[in-house]
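Enquirer: this is the structure alone, sequence omitted:
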């Protein structure tokens, strides 16, 4: 009997790399993908199959999924991990940058879902794991574009979960809190695209790496390592009856609190944060 097959996007580093390793250790046939295949050499040496995949390229998406079907005849799990962070006041983020954020973080997941579902329906089972964030259910000022892309994934996944349940397919959301990966570096690099207005001094203070050491990015209170997220993903895929959502890290308590605190109170708290020196 052939081992189960998983397709994982965004495997060059961080959560994607560790998830590929974790599935490989559990005996899965792993297809690890990333826009730059050269970044996947270590996973190839481990025994993973690798492929070039930019999730914004529909042709590449179809090519990779067709390859998996041709080579294995099955696709048991899709892990939609590819994505990146972007920071900046909403006014200062160019609309084209917001479009790019959604094209990768949201539409990219949708492209993979559409390509994978026909195989999963044919075989009568499958599990789709969409990587969201705690910011898929809350927010932080200065991260509006990223937060919006993750809120969209939450709604899409909830609808999809009900739609495909008759076909033996489960849909799971993974909601990590801050994770020490390249997320922070990429988010800070994206600030070069901002169209500064001079109206948001607080943003440039809070996200000054020298001042606060990325405490409002990937090194916030309770930040975790990518291996921990990978373990949760693999456990969720092996669970007989998986939860709809898995919050990874101590931020689940902030989410619970956030659902109880009135919006006006929460907003006043953020106003206090904006006044940090």
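Expert: Received, thanks. All figures in this text were calculated on a predicted structure; none of them were measured in a lab.

Enquirer: when you work out contacts or count neighbours from here on, use the C-alpha atoms and nothing else.
Expert: Noted.

Enquirer: burial count for residue 129?
Expert: Using other Cα atoms under 10 Å, residue 129 is surrounded by 26 other residues.

Enquirer: should've said residue 277
Expert: Neighbours around residue 277, by other Cα under 10 Å: 8.

Enquirer: ok, second structure coming up, stack it against the first:
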């Protein structure tokens, strides 16, 4: 059965990779959203339907959902993927940057989900796939705000899964660890990380060196991309998929170790890889 699939955050990383896989390997109708229209054009050339969108504008989110339904019919599945990483100390990250992180990663995701629920409930079916992270289970110095958004997404996704199960709607969370995509270098270079001065400069410089090396050694997008595609169109799905070895290890460490031991492991891990 041909499905209407909506992917937000489709202009890079997992979103673009999943969209291309679906466009080249299936006959489903793929709707893509993002802020950079020139990158959406790449997907249009592959057969996608583009709907430029800033997920922090709730009215626009609902307008795009209505436009898709008017153009192609009810949305069968959505990949809630728009998001980015913000790195910096809790004390120093500017207030507006902190707010923006939550507006995109949490409130934008929630508004996207809310926009599709009514028609999915009416149809008694639907698939909501949410890009989360291993950071939903752990946190570390310099990544507190990003991790907080993913903790929030985990809580929201878990509650949503229980709320909509009886309506025939599947909720799936994808939890990759570090993966070699532009996400990491963009976050480290553009989204607040002060390594030049201040009380935390030395720590942030150490963290940046560690993260750059970790992204270089990390697996490519294929496993996470393929899991996203299966989650969107597969007949049976699991509630949560952890797509990298690191995502398994970190979640178990945070549960098994006492807080002081966990902090030590994270500090030592950063020192050894930097």
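Expert: Yep, that arrived. Just so we're clear, the structure is a prediction, and the values are computed from it rather than from any experiment.

Enquirer: got a TM-score for the pair?
Expert: Scored against TM-score structural alignment, normalised by the length of structure 2, the superposed chains reach a TM-score of 0.91; 270 aligned residues with a Cα RMSD of 2.1 Å.

Enquirer: biggest helix in structure 2, by residue count?
Expert: helix 144-164 (DSSP state H).

Enquirer: and whichever helix or strand comes after that helix, what other elements does it pack with?
Expert: Downstream of helix 144-164 of structure 2, the next assigned helix or strand under DSSP states H and E is strand 169-174. Here strand 169-174 of structure 2 touches strand 126-131, helix 144-164, helix 222-233, strand 240-241, going by 3 or more Cα pairs under 8 Å, 6 or more residues apart in numbering; DSSP states H and E.

Enquirer: now, of these, which is deepest in the fold?
Expert: For those, the largest average neighbour count (mean count of other Cα atoms under 10 Å) is found in strand 126-131, namely a mean of 24.

Enquirer: that one against structure 1, how far on average?
Expert: Taking mean Cα distance after the TM-score superposition for structure 1, the mean distance separating strand 126-131 of structure 2 from the aligned residues in structure 1 is 0.5 Å.

Enquirer: pull the distance from that strand to the chain's centre.
Expert: 11 Å (Cα atoms, centre = their mean, to the nearest Å).

Enquirer: next: stretch 185-202 of structure 2.
Expert: 22 Å.

Enquirer: which parts of structure 2 are strands?
Expert: 4-7, 29-32, 49-50, 77-80, 126-131, 169-174, 240-241 (DSSP state E).

Enquirer: save the ones you listed as a markdown table, and put in distance to residue 120 of structure 2 too.
Expert: Formatted as a markdown table, those follow (distance: least, Cα to Cα, whole Å):
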| stretch | distance to residue 120 of structure 2 |
| --- | --- |
| strand 4-7 | 12 |
| strand 29-32 | 17 |
| strand 49-50 | 20 |
| strand 77-80 | 9 |
| strand 126-131 | 5 |
| strand 169-174 | 7 |
| strand 240-241 | 20 |
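
Enquirer: any idea which of those strands gets closest to residue 224 of structure 2?
Expert: For residue 224 of structure 2, the closest of those is strand 169-174, at 7.8 Å, according to Cα to Cα.

Enquirer: onto which residues of structure 1 does the closest one map?
Expert: The alignment of strand 169-174 of structure 2 onto structure 1 (TM-score structural alignment) spans residues 169-174.

Enquirer: next, the mean deviation of that stretch compared to structure 2.
Expert: Looks like 0.5 Å for stretch 169-174 of structure 1 (mean Cα distance after the TM-score superposition for structure 1).

Enquirer: who's in contact with that stretch?
Expert: Stretch 169-174 of structure 1 is contacted from outside by 120-121, 124-133, 154, 157-158, 160-161, 164, 233, 236, 242-248, using Cα atoms under 8 Å, 6 or more residues apart in numbering.

Enquirer: check the offset of it from the chain's centre.
Expert: The answer for stretch 169-174 of structure 1 is 13 Å, by Cα atoms, centre = their mean.

Enquirer: do the same with stretch 8-22 of structure 2
Expert: 11 Å.

Enquirer: list of residues touching that stretch?
Expert: 7, 28, 30, 32-36, 39-40, 43, 46, 78-83, 181-183, 221, 224-226, 228-229.

Enquirer: that'll do, ta.
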